[in-house]
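**Q** please find the sequence and the predicted model below.
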Amino acid sequence: MAARGDTAAAERVREFVKHTGCHLSSREAEGVLVRCRALPTQQEEPLAPDRPEDAISAELARAYGARDAADVFLHNSGMNAVAAAVETLTRVQHERGRKLWLQLGWIFFDTMSIFEKRLSDADRIVIPDPSDTEAIVATALAHAGDLAGIIGEIPSNPLLQTPDVAAVREVADRIGAAVVLDTSIGTPWNVDVLSFSDVTCESLTKYATGSADVLMGAAVVNAASPFAGELRAGLHEHGDRPFSRDAARVAARIPGYEARIRQVNRNTMAVVEFLEAQNAVRRVAWAYSDRSARNYTKIHRAPSSPGGLVLLDLAVPIEQIYDPLPFPKGPSFGADFTMASPQVFIAHNDMLATVAGREELRERGLHRDMLRISVGIEEPESLIDSLRQVFRH
């Protein structure tokens, strides 16, 4: 019995670490191994040695249009930034008798796990379609006295749907709920959402660095938020600061953030045009697709600014496209190089294994034969040539 209890406790710890973004940095672990003489030296890499956290905060304050760089809070991962924001607002709202969150669409699975696995003491209602403004407003008003906060992604992961953030902000203000938005996919250079949130979170592992070799995140507080004071205190209390060498690595890469995302945008526009003409593709989900486009265009900073993620609903088995596709394969996104991912397999493999799970996925617009592409900064002609190798009308 003791062994069984130990196993359960270990699993609980593993889930907490995974879904709240708490972890030991690989660079920090490397430093320990060097000090123990298990490694001869640390790997050489470009780092920004002088006050890297200040440099990162200043760059993000500029990108988001924050009043002060002091309202940018750095965390050891994007997931940790989201978890700290949710935990802070959950505790604040508990004191006001509120314990319910409204989730806009199906979002990143680790974020959903904060609620599903009770890593934060909060209940949750899910709006299946984040583009359904009427459902969002009606549900929020129906639970006005209980609603602690509303959480969404701009656009959502994996279906790339965007809510009407102005309408979300308006109803949240009416009922005293907080708003948490995640801009990891849209990026602050593409979308202007800080004024519609109480706190906006981002994984700096993605486009902010583009190198796919460092974990880090940020939470940016809206100084005009009625929760601003509690957020400033709580993000420190519930979040984990980044390791110094990770911050130095991000600081070395983040000056190229704006130019990087501009090239990604140009490439994505070309890639989507090509993919939408392919017989093997039923539909391309991206920032400007279907009903989501009308909400996304309200907040994009310039036309043709979709970010780099596209999700392909394939008319053929995914193996036919994924296996020969000459791109690096991996579950992340936002790197300088283009990546491909069988995203439903990675995020929801347990659901694919059962009939009930597959049916639930289909109800949410997902199935096994969906391919996610994270567009990089290569020359657009080379990307199209690579795609043409496997898509032949």
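**A** Right, received. Where do you want to start?
**Q** make it CA atoms for all contacts and neighbour counts henceforth
**A** OK.
**Q** just the buried positions in the helix or strand where residue 320 lies, please.
**A** In the assignment (DSSP states H and E), residue 320 maps to helix 318-322. Across helix 318-322, burial judged by 16 or more other CA atoms under 10 Å covers 318, 321-322.
**Q** sort out which residues of the helix or strand just after it are buried, please.
**A** Once the chain leaves helix 318-322, the next helix or strand it forms, by DSSP H and E, is strand 339-341. Neighbour counts over strand 339-341 (16+ other CA under 10 Å) mark 339-341 as buried.
**Q** which SS class is the residue nearest in space to the middle of the chain?
**A** Geometric centre of the chain, nearest residue: residue 184, 4.2 Å, by CA atoms, centre = their mean. For residue 184, the assignment made with DSSP: H, G, I helix; E, B strand; the rest coil gives coil.
**Q** for the nearest residue to it once chain neighbours are set aside, pull up the helix or strand it's in.
**A** Among residues not flanking residue 184 along the chain, residue 202 sits closest, at 4.6 Å (CA to CA, 6 or more residues apart in numbering). Using DSSP H and E, residue 202 sits in strand 199-203.
**Q** try residue 220
**A** Under the criterion of DSSP H and E, residue 220 resides in strand 217-221.
**Q** what are the boundaries of the strands in the stretch 151-300 of the chain?
**A** Secondary structure of the stretch 151-300 of the chain (DSSP state E, counting those that start in this stretch): strands located at 178-182, 199-203, 217-221, 281-285.
**Q** residues contacting residue 87?
**A** Residues near residue 87 by CA atoms under 8 Å, 6 or more residues apart in numbering: 120, 238.
**Q** mind running it again at 10 Å?
**A** Going by CA atoms under 10 Å, 6 or more residues apart in numbering, residue 87 touches 20, 81, 93, 114, 119-122, 231, 234-235, 237-239.
**Q** for those, pick the one with the most neighbours.
**A** Ranked by neighbour count (other CA atoms under 10 Å), the contacts of residue 87 have residue 81 at the top, with 33 neighbours.
**Q** quick check: it vs residue 19, distance?
**A** According to CA to CA, to the nearest Å, residue 81 and residue 19 sit 11 Å apart.
**Q** one more to weigh against that first structure:
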Amino acid sequence: MKKKTQLIHGGIVGDEFTGAVSTPIYQVSTYKQNGVGNFKYEYSRTGNPTREALEALIRDLEGGHAGFAFGSGMAAISAILNMFKSGDHVVFTDDVYGGTYRLMSKVMNRFNIEVDFVDTSSPEKVKEAIKDNTVAIYVETPTNPLLKITDIRVMKEIADENSLLLIVDNTFSTPYFQNPIDLGADIVLHSATKYLGGHSDVVAGLVVVNSQKLAEELHFVQNSTGGVLGPQDSWLLIRGIKTLGLRMEQTEKNTKEIVKFLENRDDIETIWYPGREDHPGREIHLSQATGFGGMVSFDVGSGERAEEVLRKTKFFTLAESLGAVESLISLPPKMTHASIPRERRLELGITDGLIRISVGIEDAEDLIEDLRQALDR
């Protein structure tokens, strides 16, 4: 199956009982049993037909063994980390989503899960960070917000040499553009709130694993901790995923036009976008992904000017999140990455004047004009 076909026909399609083309919303908490222990579904925390259809769909899209749906991206990440034990150590991408950084530095450290944040675009730095108690390498590629690229195949080689799990956050590229399991990842995760949902109407997290062993371990954690996605939100995600290919293609088309516009201005200090010829790691990205996506970050020189730009945009909505049909604009140092200390942000390159945009599917001309009038003012 080609990708656009798989987005619509992957997983569990329709309803075998009624013939409904759309998977029904099974708004149910418990199920009648045909005798003690004789059942297909027992309790909706453990399994629900609508959530199961979504989990089968993301499994197929990522080419994995099993899929899991959670109440948020952070719930998904937390469940993965709950597979580890006190004293374990994980090597993380340094330029990681602020919520992930906060989880590791403020919550998981209470359970003695150790972490080192390193530049995973440098294999040597990853190797240097590995300890005797290291259990996994956790990668974002492209990263949030500087769009740094990590070679997934090389990370797999390092992981195998040290008997580690390789975990990849695939939120920015989506399974339409990138499939980390095909490149060697053991676990792939998504903040499905973003491109997979695509309409700013659902909060969810999805995980795909590449083996029965990991499937059993993660299902045990999911069922035990209970952070599952409800049937209504599961249905919304299935519906959103059907148009993922069309949305990603239009988003990327718009983004390329916007990057050209930014490149032609002399009041933009730096632009981060994997599709640019001089973007670090561009060739690596091309070797493992089929598209560049719709995320762009650029530095306008100062925090004051950045906030002024954000106040002036009309079609770019000032809001948290990304990956929706509407274009969004944000200031990472004061929004998505505010939980990271300023000294650390500056060390990473997340400057006070850094703006991040998530390009939507509006007409590119309108989006460019919106940015032009905001920057000119």
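**A** The structure has been received and is ready for your questions. None of the values given here were measured: they were computed from a predicted structure.
**Q** now check structure 2 for the residue matching the residue nearest to the centre of structure 1.
**A** Under the alignment by TM-score structural alignment, residue 184 of structure 1 pairs with residue 171 in structure 2.
**Q** show me what residue 255 of structure 2 lines up with in structure 1.
**A** By TM-score structural alignment, residue 255 of structure 2 lines up with residue 268.
**Q** re the thing from before, mind listing what the residue nearest to the centre of structure 1 touches?
**A** So residue 184 of structure 1 contacts 78, 153-157, 200-208, 217-218, 307, 333-334 (CA under 10 Å, 6+ apart).
**Q** re earlier: okay, the helix holding residue 320 of structure 1 sits on what stretch of structure 2?
**A** Under TM-score structural alignment, the match for helix 318-322 of structure 1 is residues 306-310.
**Q** mean shift between that stretch and structure 1?
**A** Stretch 306-310 of structure 2, aligned to structure 1 and superposed, deviates on average by 2.1 Å (mean CA distance after the TM-score superposition for structure 1).
**Q** and what of stretch 252-263 of structure 2?
**A** After superposition onto structure 1, the mean distance of stretch 252-263 of structure 2 to its aligned counterpart is 1.4 Å, using mean CA distance after the TM-score superposition for structure 1.
**Q** give the buried residues for that stretch.
**A** Buried positions in stretch 252-263 of structure 2, judged by neighbour count with 16+ other CA under 10 Å: 252-256, 258-259, 262.
**Q** gap between the two ends of stretch 173-189 of structure 1?
**A** Counting by CA to CA, you get 26 Å between the two ends of stretch 173-189 of structure 1.
**Q** how about the strands in the stretch 1-150 of structure 2?
**A** Going by DSSP E, counting those that start in this stretch, the stretch 1-150 of structure 2 shows strands at 66-70, 89-93, 114-118, 134-140.
**Q** re the thing from before, residues in contact with the residue lying closest to the match of residue 255 of structure 2 once chain neighbours are set aside?
**A** Among residues not flanking residue 268 of structure 1 along the chain, residue 308 sits closest, at 5.7 Å (CA to CA, 6+ apart). The contact partners of residue 308 of structure 1, by CA under 10 Å, 6+ apart, come to 185-187, 207, 261-269, 271, 286-287, 333-335, 338, 373-377.
**Q** can you check residue 325 of structure 2 too?
**A** If you count contacts by CA under 10 Å, 6+ apart, residue 325 of structure 2 has them with 194-195, 197-200, 247-248, 250-251, 358-362.
**Q** report the buried members of the residues you listed.
**A** 194-195, 197-199, 247-248, 250-251, 358-361.
**Q** got a markdown table for the residues you listed, with distance to residue 67 of structure 2 too?
**A** What follows is these, written out as a markdown table (distance: CA to CA, whole Å):
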| residue | distance to residue 67 of structure 2 |
| --- | --- |
| 194 | 17 |
| 195 | 17 |
| 197 | 16 |
| 198 | 19 |
| 199 | 22 |
| 247 | 23 |
| 248 | 22 |
| 250 | 27 |
| 251 | 26 |
| 358 | 26 |
| 359 | 28 |
| 360 | 27 |
| 361 | 28 |
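**Q** which single one of the residues you listed is nearest to residue 62 of structure 2?
**A** Proximity of those to residue 62 of structure 2 (CA to CA) peaks at residue 195, which lies at 14.5 Å.
**Q** list the residues that contact that closest one.
**A** 171-175, 237, 240-241, 244, 247-248, 293-294, 321-325.
**Q** surely residue 328 of structure 1 touches residue 339?
**A** Yes - proximity of residue 328 of structure 1 to residue 339 meets the contact threshold set by CA atoms under 10 Å, at 5.0 Å.
**Q** hmm, back to that, out of the contacts of residue 325 of structure 2, which is nearest to residue 341 of structure 2?
**A** Closest to residue 341 of structure 2, out of all of the contacts of residue 325 of structure 2 and judged by CA to CA, is residue 358, at 23.8 Å.
**Q** contacts for stretch 126-134 of structure 2?
**A** Outside stretch 126-134 of structure 2, the residues within contact range by CA under 10 Å, 6+ apart are 87-93, 114-120, 123, 136-137, 155, 158-159, 162-165.
**Q** try 7 Å this time
**A** Identification of contacts with stretch 126-134 of structure 2 by CA atoms under 7 Å, 6 or more residues apart in numbering yields 88-91, 116, 118, 120.
**Q** now do stretch 72-79 of structure 1
**A** Applying CA under 7 Å, 6+ apart, the contact partners of stretch 72-79 of structure 1 are 20-21, 57, 61, 81, 202-204, 215-221, 239-243.
**Q** how does it look with 6 Å?
**A** Residues from elsewhere that reach stretch 72-79 of structure 1 (CA atoms under 6 Å, 6 or more residues apart in numbering): 20-21, 57, 81, 202-203, 215-220, 240-242.
**Q** what stretch of structure 2 does that stretch fall on?
**A** Aligned by TM-score structural alignment, stretch 72-79 of structure 1 corresponds to residues 67-74 of structure 2.
**Q** good, we can wrap up now.
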